[in-house]
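In: Test case, fold it:
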Amino acid sequence: MPTITFTQPDGRADVVTAVEGTSLMRAAVTNGVDGIVGECGGQAMCATCHVYVRPEFAAALPEIGDDEEEMLDCTSAERTARSRLGCQVAVGAGLDGVVVDVPEGQV
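Out: Model prediction:
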């Protein structure tokens, strides 16, 4: 099973495993990761699963869709080049070991 590390603003790391194909958001919510809410249930409609994906994993990410692009402009924390909605990123072999940072404004 793929491993995901959610790094909190205080430096604490939550390391979780997920079934392949599970979104970052679903893995976080299922495992009680602070700062990831997923209010809309993964429909790219709330931006409460905003994360910053570490640069070394950027090439393995799916392309940003129109809905995600729009919602990233509505995040509570600053949008950066590393911003993604966790509900739109599914983990698999290419993202096993992915590390993401939870924005400070969401915690």
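In: contacts, neighbours, all on C-alpha from now
Out: Noted.
In: Leaving out the residues flanking it, which one is nearest to residue 13?
Out: residue 7 (4.4 Å; Cα to Cα, 6 or more residues apart in numbering).
In: Now do the strands in this structure.
Out: Secondary structure of the chain (DSSP state E): strands located at 3-7, 13-17, 50-53, 83-85, 98-101.
In: okay if I get those as TSV plus mean neighbour count and distance to residue 44?
Out: Converted to TSV, the strands of the chain look like this (neighbours: other Cα atoms under 10 Å; distance: least, Cα to Cα, whole Å):
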stretch	mean neighbour count	distance to residue 44
strand 3-7	21	19
strand 13-17	17	22
strand 50-53	26	10
strand 83-85	24	7
strand 98-101	22	18
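In: Here is the second sequence; please produce its structure so I can put it next to the first one:
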Amino acid sequence: MGVIHVTDRAGQRHTLEAIEGWRVMEIIRDWGLPIEGLCGGACECATCHVFVSEEWLDKLYPPTEEEEDQLDTVMTRPNSRLSCQILWTPELDGLEVTLAPTGA
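Out: Predicted coordinates for the structure are as follows:
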């Protein structure tokens, strides 16, 4: 096990225990933070949009075309990702993400 650090929409930072193989969206949701994930992780809604801290971007697998298509439906930044498409591994221990504003 390891941790991810999540900054919520109010700017509060949370350190959450993470389990290998779980989607970052699931970790955030299961710890009770407000992330929608309406499609349940199927990369179909972009309601789990997060901003990944710059120093972590190169450690993630690149987004798939499907993920990029979903990100095109919201207001993104260069560090935007769908948290349902990030599987937590020990290499991501300490991952830093910020919840995107609702509808962004």
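In: Please work out the TM-score for the two chains.
Out: Remark: TM-score between the superposed chains equals 0.92 [TM-score structural alignment, normalised by the length of the second structure]; 104 aligned residues with a Cα RMSD of 1.5 Å.
In: For residue 66 of the second structure, give its distance to residue 72 of the second structure.
Out: Going from residue 66 of the second structure to residue 72 of the second structure by Cα to Cα, to the nearest Å gives 10 Å.
In: Grab the most central residue of the first structure for me.
Out: In the first structure, the centroid-proximal residue (Cα atoms, centre = their mean) is residue 86; its distance is 3.0 Å.
In: residues contacting that residue?
Out: Shown in contact with residue 86 of the first structure (Cα atoms under 8 Å, 6 or more residues apart in numbering): 23-26, 49-51.
In: Of the residues you listed, just say which sits nearest to residue 101 of the first structure.
Out: Set against residue 101 of the first structure, the nearest of the contacts of residue 86 of the first structure by Cα to Cα is residue 51 (5.7 Å).
In: who's in contact with the closest one?
Out: 82-86, 100-103.
In: Now which residue in the second structure aligns to it?
Out: For residue 51 of the first structure, the aligned residue in the second structure is residue 50 (criterion: TM-score structural alignment).
In: Now do the contacts for residue 53 of the second structure.
Out: Counting by Cα under 8 Å, 6+ apart, residue 53 of the second structure has contacts 79, 95-98.
In: before we move on, back to that, for residue 41 of the first structure, which of the strands of the first structure is the nearest?
Out: strand 83-85 (11.8 Å).
In: now the closest one: which residue numbers in the second structure?
Out: Going by TM-score structural alignment, strand 83-85 of the first structure sits over residues 80-82 in the second structure.
In: Quick one: average offset of that stretch versus the first structure, please.
Out: On superposition with the first structure, the mean distance recorded for stretch 80-82 of the second structure (mean Cα distance after the TM-score superposition for the first structure) is 0.2 Å.
In: any residues touching that stretch, and which ones?
Out: 43, 46-52, 63, 67, 71.
In: ok, these vs residue 30 of the second structure, which is closest?
Out: Nearest to residue 30 of the second structure among the contacts of stretch 80-82 of the second structure, with distances taken as Cα to Cα, is residue 48, at 13.1 Å.
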